[in-house]
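> Could you work out the structure for the sequence below:
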Amino acid sequence: MNHPYRQGASAADPFPEPGPAGPAADHRTESPSLTARELALFDLLSGQPGRLYSRSEILERIWGLAFGGDERVVDAYVNRVRRKVPGSRIETVRGAGYRCAPPDTLPGMAPPHPDAGADAWAALTRQVETLQRQALQARQDSEALLHLTHALEDARSVPAILGASLPLLAELARADACAAWYPSPAAPPAACLHRTGLPVPCPAGGPADAALRVEAAGQVLTLRPFTLLPRATDVPAGTGRETETPREASTLLVVAARCVALALAQSVLVSALERSALTDESTGLGNRQAFLGDLSTEVAYAARHGTAFAVALVDLGNIRYLNATAGYAGGNDLISRLARTLGGATRREDRAYRLNGATFALLLRLPPAGQPAALRGWQERSGLALAELRRSAPVPLDLYTSLVVCPDDAQDSSDLLRLALDRLSAAPPARPPFPPAATHRPADG
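Presented below is the predicted three-dimensional model:
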């Protein structure tokens, strides 16, 4: 009788004894002609589907370390197992070895028996298709979230952030459009966009109870995804859309909403920091940095479009005397009153700045036609306002003013500012200031 593990065995050996329980046990009654070594080979490969075994490893595990024959004996045994077990699914990896291919079913799904009917196989097919659709939808949702993060990197303002994010949020919510309230849900929505990016009317009634709310930096972002219900005449009969149920929102919707809320909070904080860096704390006007930036912008705009603007300076020359006599509180009060006076004399399109302790600058937009009349109007308004400030001041005020026009007087930011400083002259107490003649300010001013 042949021993099942004798060295160099190549003939088909009968079963010496019942083998261990495993995948091969199901084939013993169906394939009784498997020898012990063939059964051991089948158990090895089918025990771990997908794992690759080289010929030397198979020889070591099945034939033992003492085997000294040709490795091609493994090929012969694999062919025998394939012939005797048609469903063995043993694959040849050229130049590497053999492996048992995993089943076609997905994890958690038991394949139907080969003798099962068509209904069982159809149910399995439907399950596979459902899982494939879910996997595809999950990949699309992750791509949408990645696209959202890239869009938020380029958006800076609140409108830009909402414009880039609401279409993607509507897509993740499985809705047609999405409305956003930031920060107060009691007010009208900040934006309401379709999945295509086009604005749509927001449903009446404000945010619903089921609206999504996320908080970041103390501000609450409220989102209301909704579906645009078509009219009955717009839905073709028999299409099934009249009974279509809404799909469940993506699990990434909350994560995406959180990203949008953080981007909005960051934008608000950055805007506040920028305003603080460009605003004078005492008067609320723009500071010197804001003036220089806006002056460069106005020069570029005037050169490109052929427009004109004016730069006006107002300086309180005896501020040190005021601080010494009325105290620093009195001096600050006069500076604040001067800032309010200049703000009241300017139009909505004009801007006022505080350059330093008692020096103020103004950028005045001039119309394409009628520039002399616009300049005279500004001189009259500012002159009357400064004269009233002089009369109401507790101490005499030494006010110095100047006015230059771009591009008539200069076409460069540095030249305009230097010329305006050179033209600072004493304002008459009862007449409008900004005389055209340039008389320099006294040295002790």
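
> Only C-alpha atoms from now on, for both contacts and neighbour counts.
OK.

> Can you tell me how far residue 82 is from residue 45?
12 Å (CA to CA, to the nearest Å).

> Who has more neighbours out of those two?
Shown here are residue 82 and residue 45; by other CA atoms under 10 Å, residue 45 has more neighbours (23 against 15).

> Does that one lie in a helix or a strand, and which?
helix 36-47 (DSSP states H and E).

> OK, contacts around residue 180?
162, 166, 189-192, 221-224 (CA atoms under 8 Å, 6 or more residues apart in numbering).

> Of those, grab the buried ones for ChimeraX.
Remark: buried members of the contacts of residue 180, expressed as a ChimeraX selection using 16 or more other CA atoms under 10 Å:
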select :162,166,189,191,192,221,222,223,224
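
> How about residue 165, nearest residue that isn't a chain neighbour?
Distances taken as CA to CA, 6 or more residues apart in numbering place residue 148 nearest to residue 165, at 6.3 Å, with adjacent residues excluded.

> Another sequence for comparison is provided below:
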Amino acid sequence: MTLPPDVTRAALTAKEEALFELLERHPGRLFSRAEILERVWGLDFAGDDRIVDAYVKRVRRKAGDHLIETVRGAGYRRPGAPPQQQSLPHYHHLSSDALMLLDLGRRILRVTSTDGVLQEVEATLAANLQLRGVALLTRPDGGHRAAGLPWLVRGAAGSTGIPWAELPSVEGYEPLYTPDWGVHHHMTALLPLAGADTVWGTLAVVGAPGVTWDVTIYAQLEAVASLVNPALRLNMEIDLRRSAEQELRMLNAGLEARVQQRTEQLLRAIQQAELLNLLSRQLEQASSVSDLMRLGLPVLARLTGYAACAAWYPHAGDHSPALGCYQQDGAAIDGVTAAGTRRGGVSVQCDVNGQTLTIHAFDPQGVQRSQPDTVPLLESAAQSIAVNLSRHLHMQAMERTALTDEDTGLGNRQAFLSDLSAELAYATRHRSGFVLSVVEVANIRFLNATIGYAGGNDLIGRLARVLDGVRRTEDRAYRLNGATFACLLRLPSGVNRISALRGWQDRLQGTLADFVASAPFPLDVQYSDTVCPDHAGGVSEMFRVALDSLQPLTGPPATDRRYHG
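Next up, the predicted model:
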């Protein structure tokens, strides 16, 4: 320590000398009271920090006031010479390498991607070097390439034909220069990029074929690698984060799509279950085959999503008429054939009593659509209709057996009584009428005894065919018992009953006369006509009057006499 000439070491006490020495060694530095106490008195000082002010006054009194400067509210310092500022060289005085690095640093500040940084590096080095390209390489676990594993290419610029993943591996922090890499002997530089504690990647530079680099180029490459290291690390992490965010968005979108798809599938499943339950209830309510089609086919159309649904049983060909065809809203479509519904749609087939039931869902306008995913459900629903159709057909067969005479095929006595009651009710409601005609072979027992029962049965069958052939479509014929037959003829309201009856009598009696004349043995055919409500108004009364009015065919009919008597 150098004191002023008028101050000697003996003039200052030990603490005063230590205080002055602290400020002297650090000219211009500002020390607070706490810092001076800590450095001069020690950490264990527990007194008032104003003791520093007292000692500063003592040193000033002994050495001079100008040697210690007070900064109000902050502390004390030893005045020193103003710091000398070092002048920087002018931009135009920089070397070409410094200018290149400065320009590269400015340019990489404007890019926001790894490929952008590499493109700037490639463009900058291409001015001095003949390059094929530059790339940022990492290994799967970071840093250098793991043994036996290819490089991961995080970004590249320049030629697209460089096999970056096949470049040799790098160990440690030292760069690797390969003068003859690849089949074309490219000059290659692998420059490790280090972080705080490890190498996180490698900057690869590949020169043009036949180009050689010297130590000056190596230094330039290493300087460039050091300059772009932070930018590459930052942008690579940004790129990875963007990729992760994009992948996450794609995963979320895919998840949302799958959730939406599953929700739609669940809703469709609920709707299909409701339609199947509705179909089951509808089929239970069907009382006939026509009801079965009317109630079931619209549900099947809704189940498949098509506008309409038709059914054939049995399916005889392209031009066979449909058993029924209905739209989703239950509206019937008439005149539908298989050929008319061939375009588009979906068909299923089921077995019903050995015959094929075909159910076809389609769009009447011929709209083409992809195969629906409800075909398995359509098959199950069609099978339900097939089971119910089989049941109804079986019931119809049983009804026909119960109401049909097995020898002649005409209605039997039970069918006659049921239809006679229905005709009476219809005539009462509509104020119309009908005719009950009874035909009987009175000598059938004699014939059975003389020509045999086979001959008598043949006679009965011929008479049944005669009555079935002479009646109109709306008329009905029955075999009541033995050789007694009946016919029901409906007379619409407003029609002259006498004229209508005469027409029927002329037609029937002429046919019966031919039948009697063609018989090889004499026949006693009895005949009567009873008109409702003119002659009788009840089932029993009608039947009784008809039987009581039976007369031989050769005589005038009883009803005729009653109309004119």
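
> follow-up on the earlier one: just the closest of the contacts of residue 180 of the first structure to residue 123 of the first structure, please.
The closest of the contacts of residue 180 of the first structure to residue 123 of the first structure turns out to be residue 224 (CA to CA; 37.3 Å).

> Need the residues that contact whichever strand or helix holds that closest one.
For residue 224 of the first structure, the enclosing helix or strand under DSSP H and E is strand 219-226. Strand 219-226 of the first structure has contacts (CA under 8 Å, 6+ apart) with 169-170, 173, 175-185, 207-208, 210-215, 261, 265.

> Could you tell me which of the residues you listed count as buried?
169-170, 173, 175-183, 185, 207, 212-214, 261, 265.

> From residue 432 of the first structure, how far off is residue 408 of the first structure?
Counting by CA to CA - residue 408 of the first structure and residue 432 of the first structure are separated by 22 Å.

> neighbour count winner among the two?
Using other CA under 10 Å, the more surrounded residue of residue 408 of the first structure and residue 432 is residue 432, with 19 against 10.

> against the first structure, where does stretch 384-397 of the second structure fall?
Counting by TM-score structural alignment, stretch 384-397 of the second structure falls onto residues 259-272 of the first structure.

> With the second structure overlaid, how far apart is that stretch on average?
Superposing on the second structure and averaging over aligned pairs (mean CA distance after the TM-score superposition for the first structure), stretch 259-272 of the first structure comes out at 1.4 Å.

> In that stretch, which residues have enough neighbours to count as buried?
Across stretch 259-272 of the first structure, burial judged by 16+ other CA under 10 Å covers 259-268.

> sorry, back to before: among the buried ones among the contacts of strand 219-226 of the first structure, which ones are in helices?
169-170, 261, 265 (DSSP state H).

> Quick check: the residue nearest to residue 165 of the first structure touching residue 166?
No. Judged on CA atoms under 8 Å, residue 148 of the first structure makes no contact with residue 166 at a distance of 9.5 Å.

> SS state for residue 296 of the second structure?
With DSSP: H, G, I helix; E, B strand; the rest coil as the basis, residue 296 of the second structure sits in helix.

> which residues of the stretch 301-450 of the second structure fall in helices?
Here the stretch 301-450 of the second structure has its helices, by DSSP state H, counting those that start in this stretch, at 375-403, 413-430, 444-451.

> what about those, which gets the closest to residue 220 of the second structure?
Among those, helix 375-403 sits nearest to residue 220 of the second structure (CA to CA), with 72.7 Å.

> helices and strands around that closest one, which ones?
helix 215-285, helix 289-304, strand 346-352, helix 413-430 (3 or more CA pairs under 8 Å, 6 or more residues apart in numbering; DSSP states H and E).
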